[in-house]
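Asks: Build me a model:
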Amino acid sequence: MEWILLNDQLIKEEQLTISKEDRGYQFGDGIYEVIRVYEGELYTMKEHMDRFYESADKIKLVIPYTKDVLHKLIYDLVEANEVVNGYIYMQITRGAAPRQHQFPEQASPVLTAYTNLVERPLQGMRDGVSGKFAEDVRWLRCDIKSLNLLGNVLAKQEAIAEGCFEAILHRDGTVTEGSSSNVYGIKDGTVYTHPANNFILNGITRRTILEVCAEVGVPVRETAFTKSEALEMDEMFISSTTAEILPLVSMDGKQIGDGTPGATTRKLQQGFERKLGLKTPVHV
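Replies: Below is the predicted model:
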C-alpha cells in the first residue's frame, strides 16, 4: 500500500479518512498543485510551492506550515513511495465544519498529498494530438488553482467523447487555455499565448516554456488569439506538468499547418529537455 500525506504525517492509504463535512468535499473550498517527478527529483518545486501559497492567499486560506516544512513533507512522501518518474498531487481545504457558506469561525485546514507513477508521454509528443473547441464557461478567477473544476471536467469529457485529446476553451471566440493545459499558436516563427491574467492559470510549465523560448531565440507574444486565427496557425501546442509540450496537429477535425508536429515545436521540446536535463529524448 502506498503512503499518503495527511497534514504533517505519512500514513498508509487505507488509514486515510476525511470528514463528511470537509469544505473541500462540500464546496470545493480549497486549492491544489500537481508536481512532476523526474528521476526522483522534484521538478520546479519552488515555483509550484509559491503558486500553492499564492492561491491560498487569494482565497484567504492560511496554510499551517512554512514552505520549507511543506517541501520536506512532500520530499519524504516521494522517498517513501520510491517514485522515480511520476507526479505528486497535493491539496489543502479549509477543513471540516458544520455546513454554511461563509467561512467557519473555527476549522483546521486539511492537507493531503499522494503520488502516482507515470512516464513521459513520448508518443503524443512525437506524433501530436487532436483538440476540440469548447465554450469557456468557468468562473472569472481561473488564476486560482482551486478545486472547482466542473467546467474543466465537462469540457474535457466533451472532447474525449469526440475522440479528441484536449478541449481548447474560448470566451466569445477568444482562445484562453485548454481544459487541463495552456495553449499556444505559432505563426511565422513567433509563439502566441494568452496573457497570464484571471482568465487562465499561469502554468509552471508555461513559465518554463517562455524561458526556453528566450534561450533558443524564439520570439513570444503574450497576446490572445481567436478561434479562426488558431486554425490559420502554422503550428499549435499545449503544455502542462504531466504533458510537457504536446503538438496540437488538428482542431475540430481540421489540420493545423501540414497536420504534423512543426519545427518550432520540436525545437522547444528539445530546449525543454536540455533545461530540465531529461535523459530520454523525444526526438532521436
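
Asks: CA atoms for contacts and neighbours, from now on please.
Replies: Noted.

Asks: Relative to residue 179, how far out is the spatially most central residue of the chain?
Replies: For the chain, the residue nearest the mean C-alpha position is residue 240 (4.5 Å; CA atoms, centre = their mean). From residue 240 across to residue 179, the span is 11 Å (CA to CA, to the nearest Å).

Asks: Residue 5 too?
Replies: Noted for residue 5: a distance of 27 Å to residue 179, by CA to CA.

Asks: where along the stretch 151-284 of the chain do the strands fall?
Replies: 166-171, 174-178, 182-187, 190-193, 220-221, 235-240, 244-251, 254-255 (DSSP state E, counting those that start in this stretch).

Asks: For these, give me a markdown table that also has distance to residue 268.
Replies: As requested, those are exported to a markdown table (distance: least, CA to CA, whole Å):
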| stretch | distance to residue 268 |
| --- | --- |
| strand 166-171 | 20 |
| strand 174-178 | 19 |
| strand 182-187 | 11 |
| strand 190-193 | 10 |
| strand 220-221 | 12 |
| strand 235-240 | 10 |
| strand 244-251 | 8 |
| strand 254-255 | 21 |
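
Asks: rewinding a little: please tell me I have it right and the residue nearest to the centre of the chain contacts residue 183.
Replies: No: using CA atoms under 8 Å, residue 240 is not in contact with residue 183, being 9.3 Å away.

Asks: Here is a second sequence; please produce its structure as well for comparison:
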Amino acid sequence: MKIIRKVAMSYVYLNDEFVKSDAAKISVFDQGFLYGDGIYECFRSIGARLYHFSQHYQRLRQSAEALSYALPYNQRQLEEVLLELRQRNALQDAYFRITITRGRGEIGFQHDLKSALTCVIIAREFRGFAAEHYQQGIALRVAQIRRNAPEAINPKIKSISNLNSLLGKLEAKAVGAFEVIMLNNKNHLCEGAASNVFWTKGGWVFTPSESTGLLEGVTRSTAIRLCEEHLNLRVIRGEYKLQDLLCADEVFITSTSLEVMPVIRVDDFTINQGVVGSLAKRLRAALHQDMELSGE
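Replies: Model (predicted):
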C-alpha cells in the first residue's frame, strides 16, 4: 500500500501579500522573466535575528538605484515582513531570498519603465552543507569563461541576470568540482560563480580587490573584519594572477550559504598537501561566534 505523506504548506511574500507557495504566480510579461530585469539579495536569520540585514538592505538599495527602481519598502518594513514570513513557515534559522523585478511590461525595450515592481520573498530553513566538506575540503575549477567586465555590467548590481555565473557552475559540474574560480578580462583573479576567494601565504591573507569587478559579498567583508579584528591577521586586497593562488599555503571561499569553505585542490594543483588549513577552521568558528553575538 502506498503511503501518502502530507507536506507542510509554506508561504512566500508576493506583492504585499503572504501567499501559499504553490499558489504564487507572476505574469509571463514580467520584465524579470523576459529580460532578467531584476535584482536580488540572499541572507540569513539566526533564530529571530536577521544577520547583518542592514548591509544586505543597503546593497539591495544600491542595486535598485542603479536600475532606477524605487524600492517599495524601507528597511524596517522589510524586517517586519521577513520575521512574519519566518514565523508563518515555522523556521528556526532561516535562509531568505528577496527578488525584485521591474514588473509587468511589454515585449521590447520601448515599454514604460514606471510599471509597478514585482517583489517576491522566499524563506526556507537554512541547512548548510555537509560537515565532510569542511573537514576534508573541496576542489575548485579555474573557469574558462571570464567574469563580466565591470565596464559592461556594474558589479555593484546584484542582478538576477546571472548567466555568466551559471556557465561557470556548469564548467565545475562537468569535471566534478564544487565551485569555479573566475578570472576577469585582464587575467586577474576575481571571484567564484557564487563566492569570494581568499588565500594565505607566509602568514598574510590575500583576496582580490573590488577593482577586479567582483561583487562585494557581505560575508566577504565580515571575513575581512574578523581576520583583522579577531584573528590579528592583515588582509591585503589587490590584483593577483592565478599563480598567486596556486602557490598559496591555504585557500578558502566565502558566501552567505558556504560561510568559510576550505579548498584543498585547484584544478590539478593540491593545496597544503591536501589538508584543510587551520585558518579556515578558525575563521568559520569566529563567524559562528559573530552570528551568535550579532544584535541585528
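
Asks: list the contacts for the aligned residue in the second structure for the residue nearest to the centre of the first structure?
Replies: In the second structure, the residue paired with residue 240 of the first structure according to TM-score structural alignment is residue 255. For residue 255 of the second structure, the contact set (CA atoms under 8 Å, 6 or more residues apart in numbering) comprises 194-196, 217-220.

Asks: What of residue 9 of the second structure?
Replies: Counted by CA under 8 Å, 6+ apart, residue 9 of the second structure has contacts 20-21, 89.

Asks: out of those residues, which are buried?
Replies: residue 89 (16 or more other CA atoms under 10 Å).

Asks: that older thread, give me the distance between the residue nearest to the centre of the first structure and residue 69 of the first structure.
Replies: Separation of residue 240 of the first structure from residue 69 of the first structure (CA to CA) stands at 26 Å.

Asks: and if you look at residue 137 of the first structure?
Replies: Plainly put, residue 137 of the first structure is 37 Å away from residue 69 of the first structure if you go by CA to CA.

Asks: Ok, residue 16 of the first structure next?
Replies: 21 Å.

Asks: and residue 221 of the second structure, what pairs with it in the first structure?
Replies: By TM-score structural alignment, residue 221 of the second structure lines up with residue 207.

Asks: again, but for residue 270 of the second structure
Replies: Using TM-score structural alignment as the criterion, residue 270 of the second structure maps onto residue 255 of the first structure.

Asks: Chain neighbours aside, what residue packs nearest to its match?
Replies: residue 249 (5.8 Å; CA to CA, 6 or more residues apart in numbering).

Asks: Just give me the neighbour total for that neighbour.
Replies: 24 (other CA atoms under 10 Å).

Asks: Residue 175 of the second structure: neighbour count?
Replies: Residue 175 of the second structure, neighbours per other CA under 10 Å, totals 12.

Asks: What does it correspond to in the first structure?
Replies: So, by TM-score structural alignment, residue 175 of the second structure is matched to residue 162.

Asks: how near is its match to residue 184 of the first structure?
Replies: Residue 162 of the first structure is 22 Å from residue 184 of the first structure, by CA to CA.

Asks: The match of residue 221 of the second structure and residue 244 of the first structure, how far apart?
Replies: 12 Å.

Asks: Which one of these two is surrounded by more residues?
Replies: When residue 207 of the first structure and residue 244 are compared for neighbours, residue 244 comes out ahead with 22 against 13, by other CA under 10 Å.

Asks: show me the contacts for the more buried one.
Replies: Counting by CA under 8 Å, 6+ apart, residue 244 of the first structure touches 205, 238.

Asks: what's near enough to touch the match of residue 175 of the second structure?
Replies: No contacts exist for residue 162 of the first structure under CA under 8 Å, 6+ apart.

Asks: go again using 10 Å as the cut-off
Replies: 131-132, 252-253 (CA atoms under 10 Å, 6 or more residues apart in numbering).

Asks: so residue 51 of the first structure makes contact with residue 67?
Replies: No: in this structure, residue 51 of the first structure is not within contact of residue 67 by CA atoms under 10 Å, at 11.0 Å.

Asks: Looking at the two, which is more packed in?
Replies: residue 51 (20 against 15).

Asks: and the gap between that one and residue 57 of the first structure?
Replies: Separation of residue 51 of the first structure from residue 57 of the first structure (CA to CA): 10 Å.

Asks: where do the contact lists of the two overlap?
Replies: residue 144.

Asks: Report the secondary structure state of residue 122 of the second structure.
Replies: strand (DSSP: H, G, I helix; E, B strand; the rest coil).

Asks: what do we get in the first structure for it?
Replies: Residue 122 of the second structure maps onto residue 114 in the first structure, by TM-score structural alignment.

Asks: Then residue 91 of the second structure?
Replies: Using TM-score structural alignment, residue 91 of the second structure sits opposite residue 83 in the first structure.

Asks: circling back to that earlier point, which one of the contacts of residue 9 of the second structure is nearest residue 36 of the second structure?
Replies: Nearest to residue 36 of the second structure, judged by CA to CA, of the contacts of residue 9 of the second structure is residue 21 at 21.7 Å.

Asks: In this structure the closest one contacts residue 124, no?
Replies: No: at 11.3 Å, residue 21 of the second structure and residue 124 do not qualify as touching, with contact defined as CA under 10 Å.

Asks: Can you check which residues contact both of these two?
Replies: 10-12.

Asks: ok, the nearest residue to residue 125 of the second structure once chain neighbours are set aside - contacts?
Replies: Spatial nearest neighbour of residue 125 of the second structure, excluding adjacent residues (CA to CA, 6+ apart): residue 94 at 4.6 Å. Going by CA under 10 Å, 6+ apart, residue 94 of the second structure touches 43-50, 82-83, 85-87, 122-127.

Asks: likewise residue 165 of the first structure?
Replies: Residue 165 of the first structure sits in contact with 124, 128-132, 156-157, 159, 248, where contact means CA under 10 Å, 6+ apart.

Asks: repeat for residue 66 of the second structure
Replies: Neighbours of residue 66 of the second structure in contact, by CA under 10 Å, 6+ apart: 60, 154, 156-157.

Asks: Fine by me, thanks again.
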